[in-house]
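Chemist: Next input, structure requested:
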Amino acid sequence: MNVQAAVYTNERGQDRKHTPWPLPAGWTWVALDDLGNWTGGGTPSKTVASFWTDGTIPWVSPKDMKLDVIGTTEDLITKEALDRSATKLVPAGSVLMVMRSGILRHSFPVARTDRPVTLNQDLRALTPINALDPNYLARYLARSARAVLDACSKDGTTVNSIDAKSLGRFRVPVPPLAEQHRIVARIDALFEEIAEGEQALDAARKGLETYRRALLKAAVTGELTADWRETTDVDVSGQDIVRLIEHDLSLAKRRPAPSGESAGLLPIPDTWGWSTLGTLASSVRNGTSSAPRATPNDNEILRISAVRSMYIDASQIRYLSESQAAASAEATVQSGDLLFTRYNGSADLVGVGAIYRGPQRFYPDKIIRVRLHAALEDGAAFVELAANAGNGRKHIAANIKTTAGQQGLSGESLKQTPIPVPPPSEAKEILRRVADGLAAASDTRHVLDAEASDVQRLRQSILRAAFEGRLVPQDPGDEPAGATLARLKASNTIATPARRGRRAKS
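Modeler: As a prediction, this is how the structure comes out:
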């Protein structure tokens, strides 16, 4: 290896070439080519079973590059594969880098290996010289991912790739070896503290979700307003509302209301009544099966992804042609209607619903529109709540079926969803308290998100300080990096291993 660039420094230990930032005394900028020996990869023939059956040697591919340290891998090869293919054994303590993968559009995966491994052809490994701590190098390259991609990416390739020669010229700020060890130890200690903080943030987020579920459950069982009922009389009960709706002969033919405890439902106050979503609705209808298009016009149709639990993203729209719109006149939603998802790849997103508030639009056949009976007046907000929590959500989750890889809910099952009906005055109080509780939770989540962003910025600040020489104090007694490199060269410690002939693939 050529170490001229490594030792060509001034009296303060700074590289005389252009450098991204000034370095402390004893540090120097060194190209990757001068910091170790490169090893490429290869793939043993997949047609030779003995290369892969009962393998014990890790074979690293881009899909394994998700951790800081590579231990085991998804694929293992045999000693026979190593002996009879182009792949080579990479020593423990090497730094692995992805050279060819779609992930290079936005990331530059780097990892260390704590044991000998082999690589596929989309990776390269740098085995550092004795003057370089592999932990330090891996930390620096991971922190410099954007710079590597900007400086070393190939142009005009079908698959995103790193140019090996450009990567070899990519320079690293190298401090004295003892200082490298101190830097790595300090980074690890600080990152461990940060990780503990992140765990606390995650626990707080989970606590918020637990609070949200408990709040909604209390809302739809009457627990939330137990104190309100003790001091407030009602003129119209929930049972009165249910009887009024069921008095309509056209609605009386619908499925009878659940009977509470006999149906395995959570108990509700005496002034409440049980009904079903189908009974409370004047119409329940699937949307249009017309395939939407991206070209904007006046015929807006909501996308399936627009509907989530108690939230509709009205910006999630596509468009129908004039002929499609004319054929889909019945598949429109108006402000105040409830929309529920009918199919989704995730069961958690099937049967979730929300009130639609906005101009009249079309909706697709994987969404079900529920238009409530006029007797409910402003009751849509409570029905939205009851369908997404407690017994309502429990019923929906129990009736989700899998068809062709999609999770689905039939319209009939949705109609059977049990809905508790409180007195109108109590429903308003419930909604007020829920809104206050969710707003407080949202404020707390914003604080947690801001703290999480601060954590990421703190990590970057620590790494920047580390590689600018500001994280740990310099020790004048440390041998300068340039002197170490020169000494290693003089003692022939730096050496390029003999080239190994390419083995014929079997």
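Chemist: going forward, measure contacts between C-alpha atoms and count neighbours the same way
Modeler: Will do.
Chemist: Please enumerate the helices of the stretch 351-500 of the chain.
Modeler: Taking DSSP state H, counting those that start in this stretch as the test, the helices found in the stretch 351-500 of the chain are 380-388, 390-398, 411-415, 424-467, 481-490.
Chemist: how about this one, so we can line them up?
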Amino acid sequence: MRGDLPAGWRCVSLGEAGKWLSGGTPSTSNDVYWGGDIPWISAASLKEFRVTDSDRRVTRLGAENGSRMVEKGAVLFVVRGMSLKSEFRIGVAERPVAFGQDCKALIAADGIDPHFLAHAIQARTPSILAMVEETSHGTGRLDTTRLQELEIGVPPMREQRRIVAARAAVEWRIEMLERTRGKLAVVEKAVSADSMTRGSQAWSAKSLGTVAAVEAGVTLGSEPTGDGTVELPYLRVANVLDGRIDTTDVKTIRVLRSQYERYALRVGDLLLTEGGDLDKLGRGAVWDGRIKHCLHQNHIFRVRCGSQLSPDFLALYTSSPAGRAYFQSVGKQTTNLASINSTQVKNMPIPVPPREEQEGILAPVRTLRSRIASVDRLIGKLRAVQDGLLEDWLSGRLRTP
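Modeler: Below is the predicted model of the structure:
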């Protein structure tokens, strides 16, 4: 890195970039240490770049006995925890805070802006995650000695502050879009719920199994091998969320070719989860076919509608208060989880208005969802632009405006 920096920049190791501090946990059995007004930051609570609060707080006495307190401007990051297996959490304290032993604090050295320092460290996330080791308890751990050897380029203070301000401007635009998305989501939820109340008394009700085919998916376990088998992606419960499908992490499974049609998904299939928290039973979304030759796990029901029923209308109903109430009424509750079976899904009473009326009900919902999707795409583009610009700014390849 040293030879790649522009004139006036200097190469600094993270060990030289500031003062490193370790945190701790005050005794949880001593009430005088907890319940104060000082946020206590842990690996679990460090989720935002701007660190302003935490779900747990300590008193001044607690911060001085077993923990560590830092002032506004301290850079905080996670060095131990489950989150390190997939992400590197870092932020800047916007107020005095205390922090636990799963985090480290870095007090920026003279000539280094703390927000610039945090951005520069965050930009090295791939290298940092490559250093993560797994402990005997299965959590991730960062060797701070290796972390301190990482190098960053540090421009003059004026350029540092321009980089911080430029990134903040893009972040502000993203935050405005996220607020817009939140408002649209509230309206969409209200319109969706209201659509199920209009005309529902006049609609004929039928058992879901009479107007759609309900099937469970492939069972995980011993997989077949040899000729006549194929390895394919499949959706599990973690992929099927309330109103959307998340395919950022999709597993694969090997099945017999002869079983493909039995478990294969088609565009328009409604996917419903079999188990989980009681109030989340039957959550689901309509499959859009984004992955070719995709299967589904046995803990997800595939509902394939016939000609009388639109899958989008069915999804609207299953997520409505009436649909939720049905799943909760028939769900079997165990100690930790609740579940439904295919017979209960097939027996679910479904209102079946004429298809034209279904499409009329769906029209305003689809309009709102289309607007939300447009905002999501714009947010995604801005995030990508922000990451690219920040990388160029931090390397000196591009000067800030």
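Chemist: which one of the helices of the stretch 351-500 of the first structure lies closest to residue 123 of the first structure?
Modeler: Closest to residue 123 of the first structure of the helices of the stretch 351-500 of the first structure, according to CA to CA: helix 424-467, at 24.8 Å.
Chemist: Run through the neighbouring helices and strands of that closest one.
Modeler: For helix 424-467 of the first structure, the packing partners by 3 or more CA pairs under 8 Å, 6 or more residues apart in numbering; DSSP states H and E come out as helix 134-143, helix 177-221, helix 380-388.
Chemist: give me that answer again for 10 Å
Modeler: Contact here means 3 or more CA pairs under 10 Å, 6 or more residues apart in numbering; DSSP states H and E; on that basis helix 424-467 of the first structure packs against helix 134-143, strand 171-174, helix 177-221, helix 226-231, helix 238-247, helix 380-388.
Chemist: Output those in TSV, with distance to residue 321 of the first structure and mean neighbour count appended to each entry.
Modeler: Listed next are those as TSV, based on distance: least, CA to CA, whole Å; neighbours: other CA atoms under 10 Å:
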stretch	distance to residue 321 of the first structure	mean neighbour count
helix 134-143	49	21
strand 171-174	56	22
helix 177-221	41	17
helix 226-231	52	11
helix 238-247	39	18
helix 380-388	31	23
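Chemist: got a markdown table for the helices of the stretch 351-500 of the first structure, with distance to residue 168 of the first structure too?
Modeler: Listed next are those as a markdown table, based on distance: least, CA to CA, whole Å:
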| stretch | distance to residue 168 of the first structure |
| --- | --- |
| helix 380-388 | 56 |
| helix 390-398 | 55 |
| helix 411-415 | 61 |
| helix 424-467 | 19 |
| helix 481-490 | 17 |
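Chemist: most neighbours per residue, which of these?
Modeler: helix 380-388 (a mean of 23; mean count of other CA atoms under 10 Å).
Chemist: now that helix against helix 177-221, angle please.
Modeler: Calculated by axes from the mean of the first three to the mean of the last three CA atoms, to 10 degrees, helix 380-388 of the first structure forms an angle of 120 degrees with helix 177-221.
Chemist: aligned partner of residue 30 of the first structure in the second structure?
Modeler: In the second structure, residue 30 of the first structure lines up with residue 12, judged by TM-score structural alignment.
Chemist: In what element of secondary structure is its match found?
Modeler: Residue 12 of the second structure belongs to strand 10-13 when assigned by DSSP states H and E.
Chemist: for the helix or strand just after that strand, packing partners?
Modeler: Where DSSP H and E defines the elements, the next helix or strand beyond strand 10-13 of the second structure is strand 18-22. Applying 3+ CA pairs under 10 Å, 6+ apart, one finds that strand 18-22 of the second structure makes contact with strand 68-70, strand 75-78, strand 103-108.
Chemist: among those strands, which is nearest residue 353 of the second structure?
Modeler: Closest among these, using CA to CA: strand 75-78, at 53.6 Å.
Chemist: Show where that closest one falls in the first structure, residue numbers please.
Modeler: Residue span in the first structure matched to strand 75-78 of the second structure, by TM-score structural alignment: 95-98.
Chemist: and the matching stretch, how far from the second structure on average?
Modeler: Superposing on the second structure and averaging over aligned pairs (mean CA distance after the TM-score superposition for the first structure), stretch 95-98 of the first structure comes out at 1.3 Å.
Chemist: Same check on stretch 454-466 of the first structure?
Modeler: Stretch 454-466 of the first structure, aligned to the second structure and superposed, deviates on average by 1.8 Å (mean CA distance after the TM-score superposition for the first structure).
Chemist: what's in contact with that stretch?
Modeler: Applying CA atoms under 10 Å, 6 or more residues apart in numbering, the external contacts of stretch 454-466 of the first structure come out as 136, 139-140, 143-144, 180, 182-184, 186-187, 190-191, 194-195, 197-198, 448-449, 451-452, 468-472.
Chemist: same thing but 6 Å
Modeler: For stretch 454-466 of the first structure, the external contacting residues (CA atoms under 6 Å, 6 or more residues apart in numbering) are residue 471.
Chemist: just stretch 215-229 of the first structure next, same as before
Modeler: Stretch 215-229 of the first structure is contacted from outside by 268, 386, 389, 390, using CA under 6 Å, 6+ apart.
Chemist: go on, stretch 405-412 of the first structure?
Modeler: 342, 343, 344, 345, 347, 400, 401.
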